[in-house]
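A.B. asks: I'll drop the sequence and a predicted model, then ask my questions.
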Amino acid sequence: MAIENRYDFVMLFDVENGNPNGDPDAGNSPRMDAETGHGYITDVCLKRKIRNYVELCKEGEEGYNILIKPDKALNTKFAEAYEKEGLKLKEKGKNTEDVEKARAFMCENYFDVRAFGAVMATGDNPCGIVRGPVQINFARSLSPINIQDVTITRQARTTEDRAETGSTEMGKKSVIPYALYRGEGYISAALAQKVTGLSEEDVELLWTAIVNMFENDHSAARGKMCMRKLYVFKHDSLLGNSPSHVLFDKIQVSLKDETMPPRKFTDYEITVDSEMPDGVTLISKI
């Protein structure tokens, strides 16, 4: 059964001595707003970590497959949907009813399609376009970031020719000493009921995935990343009881000492206005 309540949420997470989201246009160094110096992390990066966690804890369970992952071509998965539903395309044009049946199959069997939506209109077996009820904004750092290029050495050479020049070679990695990021998101109950069928069970899994999405994704490149806070605003109605920006403003984060660069989570102060508009409940998940 699809959800009946709209949700908005705020995530606060940090990175220590790592690169949370490399920018291919800048030599894979941390993404940064050139005008303000604040760091940012794309929605695609955050959703990737959620997908990875869901696949890790729900692998093999019916209805919790992940569409966007590097295992098969997407068109192959769309063809599988047609095969399992016993559908065929007309010789001329696309059979709208078959596309809708295939779309329903994809929503039922793939968690990320139910949550985030997908463009599945490619190939000979189109499954339509799904606008997902769960949307996440870019996360931005609360303070300007300081990107440091750290020189490293490698003792294993890749080719015999390079080995002849010496036993070691120099490399570089770009890191942020510390940054606290804020990300915001939305869950539309109207879209869940109209299109994907996102359920309360799916939403609870989403909260669990957000809380734990860095715990099984540690790497030397990303450093120490932690989800510090997850605030959820639950509305009593399908369309919501308050504009999202009014609720987001209830969570304020400020630097305690602006004369010093932040180096830990406790360098910030979080202020929460607990007086909610009628019909909205604030839930702290962590």
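C.D. replies: Now that the structure is in, tell me what you want to look at. Residues are numbered from 1 along each chain as shown.

A.B. asks: Could you use CA atoms for every contact and neighbour count after this?
C.D. replies: Noted.

A.B. asks: Strands along the stretch 151-286 of the chain, start to end?
C.D. replies: For the stretch 151-286 of the chain, applying DSSP state E, counting those that start in this stretch gives strands covering 169-187, 224-235, 251-255, 268-272, 280-284.

A.B. asks: Tabulate those strands (CSV), appending mean neighbour count and distance to R48.
C.D. replies: Output for the strands of the stretch 151-286 of the chain, formatted as CSV (neighbours: other CA atoms under 10 Å; distance: least, CA to CA, whole Å):
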stretch, mean neighbour count, distance to R48
strand 169-187, 20, 15
strand 224-235, 20, 15
strand 251-255, 14, 25
strand 268-272, 14, 27
strand 280-284, 16, 23
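
A.B. asks: Using CSV, lay out those together with distance to L87.
C.D. replies: Output for those, formatted as CSV (distance: least, CA to CA, whole Å):
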stretch, distance to L87
strand 169-187, 32
strand 224-235, 39
strand 251-255, 49
strand 268-272, 52
strand 280-284, 44
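
A.B. asks: Check it against this one:
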Amino acid sequence: MNNSELLFLYDAQLANPNGDPDDENRPRMDYQSRRNLVSDVRLKRYIRDYLQDAGHELYVAQPRQGEVVTADKRLQTVLGGKKPTVKDLPEILDQLMDIRLFGATMPIKGEGGGAGSSIQVTGPVQFTWGYSLNHVDLVNSYTISSRFSSQDEKNQGTFGKDYRVYYSLLTFAGVVSGKRAEISRLTESDLAWLDQALVEAIPLQTTRSKIGQFPRLYMRVEYVDDRTVLGDWRELLDLDEKENLRSTADVRLRVDRLVARITEARARIAAVHLWQHPDFRVWYGAESVRLADVIDSAAAGLVVPVETGLKAGSQ
């Protein structure tokens, strides 16, 4: 499998993209730069939940109601009830897509392994933490109440805080390692599911604090080999105005340097797997454009539209 690098943008309007449990669940922020932050774990959770809903077997899955699942029990279930050993690793990888994608540490005994031994598979797909391209303003907290009492002897309900951002244009970078893909048994079909999950998962996993979030742009640059890495594609995006953004309509995102990088590296790129929300435009020169049109003009034949509509259970 070839290396790929990923670029993913989504936005959040009057939502809490990733609450910090150590800070009253406020949106994660770099207050010095006024950037909104989202962890890679939060993004992987969206992907895993989407894949599980689509019928795929996962290692880190949402348990059924009332079910308590340990790592060892999960692997035993996959193996039909038997204790996992190192010889079972290929079968485990073939059955559990999230390990093929993201890797895992599993309680699997080796040939002479004793109690507590484990095996680690480093996932070929890794994401950075996401950050906002714009300077983000937080909504003043509102107190929310519950009709339920916090203790049996109390009659009044409980109160909490509701923290949100006005608008955040969030962007992630990621990589797919071709060499690690061989070890984890990652397939091209798995990558197609990853592409689809990134463009569909977030609106389908909406909760009260996450409503108002939509994917806007996804690009997976697939290289011609398993050695090429060109770097963080986010650094090639330029936002004209970073202050006081309140909706997608306020965004003027320039892709001139990104298109130039693709043109310069044309010989090292096998394909650009691309999806763009129909309501999201980017700017190239003085024009508002579809990114696929500009790339096709600069480097014809590279753009491959991201496939959607994959059926549940297909591998």
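C.D. replies: Thanks, I have it. Only a predicted model underlies this, so the values are computations on that prediction, with no experimental measurement involved.

A.B. asks: Can you pull the TM-score for these?
C.D. replies: Once the chains are laid over each other, their TM-score by TM-score structural alignment, normalised by the length of the first structure reads 0.81; 258 aligned residues with a CA RMSD of 2.4 Å.

A.B. asks: show me the contacts for L239 of the second structure.
C.D. replies: Counting by CA atoms under 8 Å, 6 or more residues apart in numbering, L239 of the second structure makes contact with 133-134, 251-254.

A.B. asks: To which residue of the first structure is it aligned?
C.D. replies: Structural alignment (TM-score structural alignment) places L239 of the second structure against S254 in the first structure.

A.B. asks: Report the separation between D190 of the second structure and Q205 of the second structure.
C.D. replies: To Q205 of the second structure, D190 of the second structure is 20 Å away according to CA to CA, to the nearest Å.

A.B. asks: Run through the helices of the second structure in chain order.
C.D. replies: Along the second structure, counting by DSSP state H, helices occupy 40-53, 71-78, 89-95, 97-102, 178-184, 188-204, 256-264, 291-298.

A.B. asks: Out of those, which is the most enclosed?
C.D. replies: Highest mean neighbour count among the helices of the second structure (mean count of other CA atoms under 10 Å): helix 97-102, with a mean of 26.

A.B. asks: That one vs the first structure - mean distance after superposition?
C.D. replies: Mean deviation of helix 97-102 of the second structure relative to the first structure after superposition (mean CA distance after the TM-score superposition for the first structure): 0.3 Å.

A.B. asks: what range in the first structure matches that helix?
C.D. replies: Using TM-score structural alignment, the residues of the first structure aligned to helix 97-102 of the second structure are 111-116.

A.B. asks: before we move on, back to that, put together TSV for the helices of the second structure, with distance to Y59 of the second structure on each row.
C.D. replies: Formatted as TSV, the helices of the second structure follow (distance: least, CA to CA, whole Å):
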stretch	distance to Y59 of the second structure
helix 40-53	9
helix 71-78	7
helix 89-95	9
helix 97-102	6
helix 178-184	13
helix 188-204	15
helix 256-264	36
helix 291-298	36
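
A.B. asks: out of the ones you listed, which comes closest to F127 of the second structure?
C.D. replies: Closest approach to F127 of the second structure among the helices of the second structure (CA to CA): helix 40-53, 5.6 Å.

A.B. asks: What span of the first structure is that closest one aligned with?
C.D. replies: Helix 40-53 of the second structure falls opposite residues 43-56 of the first structure when the two are matched by TM-score structural alignment.

A.B. asks: Can you tell me what sits against the match of helix 97-102 of the second structure?
C.D. replies: 51, 63-68, 106-108, 130-135, 192, 196-198, 202.

A.B. asks: Kindly recompute the last result at 6 Å.
C.D. replies: With contact meaning CA atoms under 6 Å, 6 or more residues apart in numbering, stretch 111-116 of the first structure is reached by 64-66, 107, 132-134, 196, 198.

A.B. asks: ok, and the most crowded of the residues you listed?
C.D. replies: Counting neighbours by other CA atoms under 10 Å, the top entry in these is L198, with 30 neighbours.

A.B. asks: G18 of the first structure versus that one, what's the distance?
C.D. replies: According to CA to CA, L198 of the first structure and G18 of the first structure sit 34 Å apart.

A.B. asks: go on, Y7 of the first structure?
C.D. replies: Distance from Y7 of the first structure to G18 of the first structure, counting by CA to CA: 31 Å.

A.B. asks: and what of G240 of the first structure?
C.D. replies: Distance, G240 of the first structure to G18 of the first structure, by CA to CA: 38 Å.

A.B. asks: Done for today, thanks.
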